[in-house]
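K.L.:
Let me see the structure of the following:
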Amino acid sequence: MNWFGESYERYDFSMFSASHISVLAFVIFLICFLYKYKERVQLTGLRKVEVGTAVFLLLIEAVYHIWMIVNGNWYTSHAIPLELCSISLFLGVFLLFTEKKIVYEILLFTGLLGASQALITPELKYDFPHFRFFHFFIVHIFVFSIPLYFTWVKGFRPTMYSIVKLMIFLNVLMPFVMIVNKLTGGNYMYLSRKPESASLLDLLGPYPWYIASLELLAFSLSIVIWLLLRKREAAEPVEKNFRRRA
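P.N.:
Below you'll find the model as predicted:
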């Protein structure tokens, strides 16, 4: 079976295998590089690169759906782009095209929280060099790195209101996804059951209580992200403060 086929026996993926560790190492290198050289990147005209990246992400996602159709694996129970990372992918594309602050505010949390979980504990059957391996990790690496790029390079910053917008977004989205799950027999956003592979959800209790635990965890981790990436006021010189009081 070739690298674009459906059968995964030749490409059976194992968590924390050499290929998986290599991807994680690349992600760490990419994030460190982006942070260390953010000032240099700021001086480079990257608007065409941003738009090109958005187009590339749309193309690779389209190829993924073609792959499922060709191999007779496109079903409404799993192929509709309603997983959190799929939604984050389209948010990232929209952000790259439009640079809208509200899109950044939601993607910062959904991208970092969702994609980090997927990168560390991927629900994936296909190992290197299968197409699905490349698609899965390319998409999640971009979903994870786009909000960091907009934070460090473009100067976007979250506020406490960003967390409020995120929670409103998730709670408006969840009932719709639950209805789709009911109609299709799917498990989008893991709102019907936990993933088959090991994941963070295993620590959050049984169904349906883990959903409430997950929402509380998302809120808590979003506060951590806000504390780490929020805009900090520059400290005023002591002499200036002294003169103001005088």
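K.L.:
going forward, measure contacts and count neighbours with C-alpha atoms only.
P.N.:
OK.
K.L.:
residues touching Ser199, list them.
P.N.:
Residues in contact with Ser199 (CA atoms under 8 Å, 6 or more residues apart in numbering) are 117, 121.
K.L.:
Next one: it from Ile120, what distance?
P.N.:
According to CA to CA, to the nearest Å, Ser199 stands 9 Å off from Ile120.
K.L.:
Please generate a structure for the following sequence too, so the two can be compared:
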Amino acid sequence: MSLFGRSYEEYDFNMFSVSHFSVLVLLAVIVCGLYIYRDRLNSSRFRQAEIGTAVFLLAIEVLYHIWLFTNGSWRIRHALPLELCSISLYLAVVLLISGKKNAYDILLFTGLLGASQALFTPYLHYDFPHFRFFHFFAVHLLVFCIPLYFTWVKGFRPTIDSVFKTMIFLNVLMPFVMIVNKFTGGNYLFLSHKPESASLLDLLGPHPWYIVSLELLAFSLSLVIWLLLRKREKNTSENEWMMKGVKESKKRSG
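P.N.:
Prediction:
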């Protein structure tokens, strides 16, 4: 039995098994930790950790492709970095290294929406402790949590322009991916057919209509994320005005 073997019969993954549930618990712990300790994590001494995380993401992705080659499983129809979470991985690396707001604007939505789907309904054959299990969940956990880290810890915030920027990015990408799917027989971004395992796409109608439904859903959910995480300048102004009024009242009463 090899942790890097090709056969998955000895590591057959089952959704919501103990190993899957453990990953979801770990996700909840990390997200809560990022929010609760956001002020403590906002320090220049964590810069090395950001770079280290970027290097880790690249390294584990390289190892994944080496594993595919070694086991004779690398195929152009499924191994190109054209899945949403693969694209998000490289956006995360750019964001961690450069701190560019443009990378954050897109990653916030592609990372949260794409990785959450993968984490809760994973399309995966290999269970713990196979390498593919670690690769799959490590990548998706980080892709989900990195934009939250930059939101709560680094102070980045989405704007309504971020939503439209993401939708434009995806719609420019989509025709190219469709062409690649046609010539390779692939199913990148699930534009050719739905995944074989249970997923959110099962609720969005038959092919190709679920693509339209998915785009509308992505836009709607992106708006929800923007509303939840946007900078609330108005509320801050109101609070400052109220505090100023309280201070003036105290002066008059004194």
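K.L.:
The stretch 1-150 of structure 2: strands as residue ranges?
P.N.:
Counting by DSSP state E, counting those that start in this stretch, the stretch 1-150 of structure 2 forms no strands at all.
K.L.:
those helices in it, which residues are they?
P.N.:
Assigned by DSSP state H, counting those that start in this stretch, the stretch 1-150 of structure 2 shows helices spanning 18-36, 38-41, 47-70, 76-79, 84-98, 101-120, 131-152.
K.L.:
Surely Asp202 of structure 1 is in contact with Lys194?
P.N.:
Yes - contact criterion CA atoms under 8 Å: Asp202 of structure 1 and Lys194 qualify, at 7.5 Å.
K.L.:
So between those two, which is more surrounded?
P.N.:
Neighbours per residue, other CA atoms under 10 Å: of Asp202 of structure 1 and Lys194, the larger number sits with Lys194, 19 against 13.
K.L.:
what about Arg230 of structure 1, how many neighbours?
P.N.:
The burial count for Arg230 of structure 1: 16, using other CA under 10 Å.
K.L.:
Now do the contacts for it.
P.N.:
Arg230 of structure 1 touches 157-159, counting by CA under 8 Å, 6+ apart.
K.L.:
Show me these that map onto helices.
P.N.:
Judged by DSSP state H, helices contain none of those.
K.L.:
Kindly indicate the member of those residues with the most neighbours.
P.N.:
Going by other CA under 10 Å, Pro158 tops the contacts of Arg230 of structure 1 with 22 neighbours.
K.L.:
nearest spatial neighbour of that residue, skipping sequence neighbours?
P.N.:
Arg230 (5.3 Å; CA to CA, 6 or more residues apart in numbering).
K.L.:
Could you find the counterpart of that neighbour in structure 2?
P.N.:
By TM-score structural alignment, Arg230 of structure 1 lines up with Arg230 in structure 2.
K.L.:
wait, isn't Glu83 of structure 1 in contact with Tyr188?
P.N.:
Yes - judged on CA under 8 Å, Glu83 of structure 1 makes contact with Tyr188 at a distance of 5.1 Å.
K.L.:
which one of the two has more residues nearby?
P.N.:
Tyr188 (22 against 18).
K.L.:
how near is the more buried one to Ile146 of structure 1?
P.N.:
Going from Tyr188 of structure 1 to Ile146 of structure 1 by CA to CA gives 23 Å.
K.L.:
Likewise for Ser192 of structure 1?
P.N.:
In terms of CA to CA, Ser192 of structure 1 sits 29 Å off from Ile146 of structure 1.
K.L.:
before we move on, what about Ile60 of structure 1?
P.N.:
16 Å.
K.L.:
So which of those two has more stuff around it?
P.N.:
Each of Ile60 of structure 1 and Ile146 has its neighbours counted (other CA under 10 Å); Ile146 has more, 23 against 16.
K.L.:
quick one, what contacts the more buried one?
P.N.:
Residues near Ile146 of structure 1 by CA under 8 Å, 6+ apart: Gly92.
K.L.:
Just give me the match in structure 2 for it.
P.N.:
Using TM-score structural alignment, Ile146 of structure 1 lines up with Ile146 in structure 2.
K.L.:
so who does the nearest residue to Leu214 of structure 1 once chain neighbours are set aside touch?
P.N.:
Nearest non-adjacent residue to Leu214 of structure 1, counting by CA to CA, 6+ apart: Leu204, 6.9 Å away. Leu204 of structure 1 makes contact with 210, 213-214, according to CA under 8 Å, 6+ apart.
K.L.:
who wins for neighbours among these?
P.N.:
Tyr210 (20 neighbours).
K.L.:
Helix or strand: which one has that one?
P.N.:
Element membership of Tyr210 of structure 1, judged by DSSP states H and E, is helix 209-229.
K.L.:
With Glu196 of structure 2 instead?
P.N.:
Judged by DSSP H and E, Glu196 of structure 2 forms part of no helix or strand.
K.L.:
roughly how far is stretch 99-109 of structure 2 from the heart of the chain?
P.N.:
When C-alpha coordinates are averaged (CA atoms, centre = their mean, to the nearest Å), stretch 99-109 of structure 2 and its chain have centres 11 Å apart.
K.L.:
That stretch maps to which residues in structure 1?
P.N.:
With TM-score structural alignment as the criterion, stretch 99-109 of structure 2 aligns to 99-109.
K.L.:
Can you list the buried residues in the matching stretch?
P.N.:
The neighbour-count check on stretch 99-109 of structure 1 (16 or more other CA atoms under 10 Å) flags 99, 103-109 as buried.
K.L.:
and what of stretch 42-62 of structure 2?
P.N.:
Buried residues in stretch 42-62 of structure 2 (16+ other CA under 10 Å): 42, 50-51, 53-54, 57-58, 60-61.
K.L.:
I'd like the helices of the stretch 1-150 of structure 2 written out as TSV, with distance to Lys247 of structure 2 added.
P.N.:
Putting the helices of the stretch 1-150 of structure 2 into TSV (distance: least, CA to CA, whole Å) gives the following:
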stretch	distance to Lys247 of structure 2
helix 18-36	30
helix 38-41	27
helix 47-70	40
helix 76-79	63
helix 84-98	42
helix 101-120	38
helix 131-152	30
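K.L.:
To Met167 of structure 2, which of these lies closest?
P.N.:
helix 101-120 (8.7 Å; CA to CA).
K.L.:
compared with structure 1, how much does that closest one deviate?
P.N.:
Aligned to structure 1 and superposed, helix 101-120 of structure 2 gives a mean residue distance of 0.2 Å (mean CA distance after the TM-score superposition for structure 1).
K.L.:
Many thanks, have a good one.
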